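> Model the following, please.
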Amino acid sequence: MAYDPGAIDAALAAAVGDEPGLIAELRLAFTDGASRALTAMEAAQDEAAWTAAAARLRGLAASFGAVRLMALAAQAGEGAPRDPEALLRLRRAIARL
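The predicted structure is shown next:
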């Protein structure tokens, strides 16, 4: 699954039209939200909290067309809480946004 850097911008442009300022603002809101969801996953103390945070990240990624991040969040949510490898993959995916 390759990362498509234009997918998020295309999804935003489809939603708001040709408004570069608004697209940039929404992109920032998306990356901030993804970072907060990842922080919640890192802080999860039990399976329920881990699964809920992963689901939030997956849903956010789906809303913005970030298919790879969505898949990684879904995979992480099915794994062990605070899995260091899953967190690393998610951190890298968010950094690429």
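
> C-alpha from now on. contacts and neighbour counts both.
OK.

> and the most far-flung residue of the chain relative to its centre, which of the three is it?
Most distant from the centre of the chain: D18, at 23.6 Å, with distances by C-alpha atoms, centre = their mean. For D18, the assignment made with DSSP: H, G, I helix; E, B strand; the rest coil gives coil.

> In contact with it, which residues are there?
Not one residue lies near D18 by C-alpha atoms under 8 Å, 6 or more residues apart in numbering.

> one more, for comparison:
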Amino acid sequence: MAFEYGAFSATLSAAAGEDSSLHAELRAAFRESLEQQVDLLSRARCDGNWVVAAQRIKGLAASFHAEPLMVLADEAVETAPGDPVVLRKLTAFIDDFDR
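The predicted structure follows:
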């Protein structure tokens, strides 16, 4: 799954303006936060922890207008804790993020 940068890039540009350093910092913060939440999701064994981590991912995605990630987060909310398909998709999203 290739990450669509349109709305995400526009959001970063609106927040950072012409400051390329701030742009890079915001992008790195997004990735770091996403990695942390996906890690929490992967370790969740009960419905409550799974849903909270998935909703945090959705909130992060919404904050940065990362629509494909919001869809994945919704998918995670609807599945059972530890769902390997959702976890693989989220990991692939992170891998594609830097391409």
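
> Tell me how the two chains score on TM-score.
After superposition, the two chains reach a TM-score (TM-score structural alignment, normalised by the length of the first structure) of 0.92; 97 aligned residues with a C-alpha RMSD of 1.5 Å.

> Sketch out the helices for the first structure, chain order is fine.
Assigned by DSSP state H, the first structure shows helices spanning 5-16, 20-43, 47-63, 67-77, 84-95.

> now these in JSON lines, with mean neighbour count?
JSON lines is the format used below for the helices of the first structure (neighbours: other C-alpha atoms under 10 Å):
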{"stretch": "helix 5-16", "mean neighbour count": "15"}
{"stretch": "helix 20-43", "mean neighbour count": "16"}
{"stretch": "helix 47-63", "mean neighbour count": "20"}
{"stretch": "helix 67-77", "mean neighbour count": "21"}
{"stretch": "helix 84-95", "mean neighbour count": "15"}
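
> Next, name the residue at the spatial heart of the second structure.
Nearest to the geometric centre of the second structure sits L34, at 4.6 Å (C-alpha atoms, centre = their mean).

> so what's that residue closest to, chain neighbours aside?
Excluding the flanking residues, the one nearest L34 of the second structure by C-alpha to C-alpha, 6 or more residues apart in numbering is I57, at 6.5 Å.

> isn't the one you found right up against Q36?
No. Counting by C-alpha atoms under 8 Å, I57 of the second structure does not reach Q36; the two are 9.5 Å apart.

> thinking again about what came up before, I'd say the residue nearest to the centre of the second structure and G59 touch.
No. Using C-alpha under 8 Å, L34 of the second structure is not in contact with G59, being 10.4 Å away.

> ok so, going back, report the separation between the residue nearest to L34 of the second structure and T91 of the second structure.
12 Å (C-alpha to C-alpha, to the nearest Å).
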